[in-house]
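**Q** Provided below are the primary sequence and the corresponding predicted coordinates.
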Amino acid sequence: MGESSRITSRDGLRADARRNRERILVAARAVFAEHGIDAPMATVARWAGVGVATLYRHFPTRDALVRAAFARQTEICGRALAEALADPDPWRGFQRLIETVCELQREERGFPAAFVTVFPDSTAEQARVREQAERDLLTLIRRAQAAGALRADFHPSDLGVALLSHCGLVTALPHDRAASRRLVAFLLQSFRAEAAHQALPPPSTLSLRSLPLAADDSRRPRASRA
């Protein structure tokens, strides 16, 4: 074993272990994009050029692998939610949040499937952060409604339905940015208060827990109270 492979980084991983971990994450994103997030873990290991045992040493569960593979995207979503709450214009914050999430769906083909899949919180801290994100999203929606910008009959589950719709589009047409942008524009226009001309059918039962807006809040800016 070479000297460089024994060097330990700040997170406690040796250089060779770190390289294996990065290869696994790159392979996971590629496999999830190609075969979906239910693809066998052995397939991820094979694409990464490592043994299955090595993969499980780094990521003991599929949940852990999916979370790590899309950690950057989830962190961006969490930061976008915090910035939306901090924006003095609640509609502008709401709009930018949706645009940011949809941009991430376009950017990483495997992310849409991970985005709409519910993974159980493995720790009390993760559950707490996710619950706070759900409350923050509800606060943002209520502020935009109170400002008269977001239609009064908008339900939190409508956001999940809209993002699922966009997910389907980018999955079917991954390279058609124009179609994606147009759909997002249509959705946002339909959410405006002035678009509410007639009653809607009952809302979906889709849970807010399917939205990956829970990031580490230790670095999040604190929004002022409504």
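**A** Looks like it arrived, so ask away.

**Q** Every contact and neighbour count from this point should use C-alpha atoms.
**A** OK.

**Q** Quick check: what element follows whichever helix or strand residue 45 is part of along the chain?
**A** Element membership of residue 45, judged by DSSP states H and E, is helix 41-48. The first helix or strand that comes after helix 41-48 along the chain, using DSSP H and E, is helix 52-58.

**Q** Give the other helices and strands that that next one contacts.
**A** Using 3 or more CA pairs under 8 Å, 6 or more residues apart in numbering; DSSP states H and E, the elements in contact with helix 52-58 are helix 15-35, helix 41-48.

**Q** got another, please set it beside the one above:
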Amino acid sequence: MSIKQSETAPALRADAERNREAILVAARQVFAEDGSSASMNEIARRSGVSIATLFRRFPTRGQLLAAVFTEKVAAYVNAIDSALDDPDAWRGFRSYLETAFEIQAENCAFTDVLTMSVPEAPEFMAEQRRASRLLPQLVERAQATGRLRPDFVHQDVALLLLAIAGVVNATRKSAPEAWRRVAALSIEALQSQREQLPAAPSTQQLYRTFALERIQSRKTESHSKSR
């Protein structure tokens, strides 16, 4: 009995690890294409595992998103850190935006994930909180140079990222690099001007927007499971 256990346990662990990696690879692809509300059934199908195996490895959508996006969120926060360390505040802010746009273009679920609460992934949430704390500092620092328009607020970054995601989705097949032009135009438009922007949505309004999207995705997911 003990011999059989010692022989099969490593194989079982290897199979579980292969399944986990297959799920993550598929999830990166599906979330990149369809956003954070993408079908869990589609992720399971592409990974070659059953939906039961997927939920055994990742019991909630949030846990799967955290596993997929931990490195990207860390890269995003590092971009803010680097921008704050740049002696040229406007150059640092511009570099940060370029990095953020690049990350968003790679995966359209990114902005939603930045606001998602995943208590089961404390390190992931710690990075989210650090980003929320540092971004307003970065904006204020860039505005102090006179280069960043004074009516820009940190919530505007989320709107810009959502705009990039929309362009990526619309042009993915026909003009996959089109988002770069929109990104460049956006950065140019942020420099000090006399015309005042319309009022920005509040942080609470943005969170509510993303929360409603997640509620809808959970309803869709629950419906799929019950079928």
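**A** Looks like it came in fine. In this text, all values refer to a predicted model and were calculated from it rather than measured experimentally.

**Q** and the angle from the helix holding residue 45 of the first structure to helix 15-35?
**A** Direction vectors for helix 41-48 of the first structure and helix 15-35, defined by axes from the mean of the first three to the mean of the last three CA atoms, to 10 degrees, enclose an angle of 120 degrees.

**Q** right, so of the helices and strands packed on helix 52-58 of the first structure, which gets closest to residue 196 of the first structure?
**A** Among those, the nearest to residue 196 of the first structure by CA to CA is helix 15-35 (36.8 Å).

**Q** quick one: the closest one to the second structure mean distance?
**A** Its match in the second structure and helix 15-35 of the first structure itself, once the structures are fitted together, sit a mean 1.8 Å apart by mean CA distance after the TM-score superposition for the first structure.

**Q** So which residues of the second structure form helices?
**A** For the second structure, helices defined by DSSP state H occupy the ranges 2-34, 40-47, 51-57, 61-85, 89-106, 110-114, 122-144, 155-171, 178-189, 203-226.

**Q** quick one: stretch 138-147 of the first structure aligns where in the second structure?
**A** Mapping stretch 138-147 of the first structure onto the second structure (TM-score structural alignment) gives residues 136-145.

**Q** Buried residues in the matching stretch, which are they?
**A** Within stretch 136-145 of the second structure, the residues that qualify as buried by neighbour count (16 or more other CA atoms under 10 Å) are 138-143.

**Q** What of stretch 164-173 of the first structure?
**A** For stretch 164-173 of the first structure, a neighbour-count test (16+ other CA under 10 Å) marks 164, 166-167, 169-171 as buried.

**Q** re earlier: comparing the helices of the second structure, which comes out most buried?
**A** When the helices of the second structure are scored by mean count of other CA atoms under 10 Å, the highest mean neighbour count falls to helix 110-114 (a mean of 22).

**Q** Show me what that helix packs onto, helices and strands only.
**A** Counting contacts by 3+ CA pairs under 8 Å, 6+ apart, helix 110-114 of the second structure is packed against helix 61-85, helix 89-106, helix 155-171.
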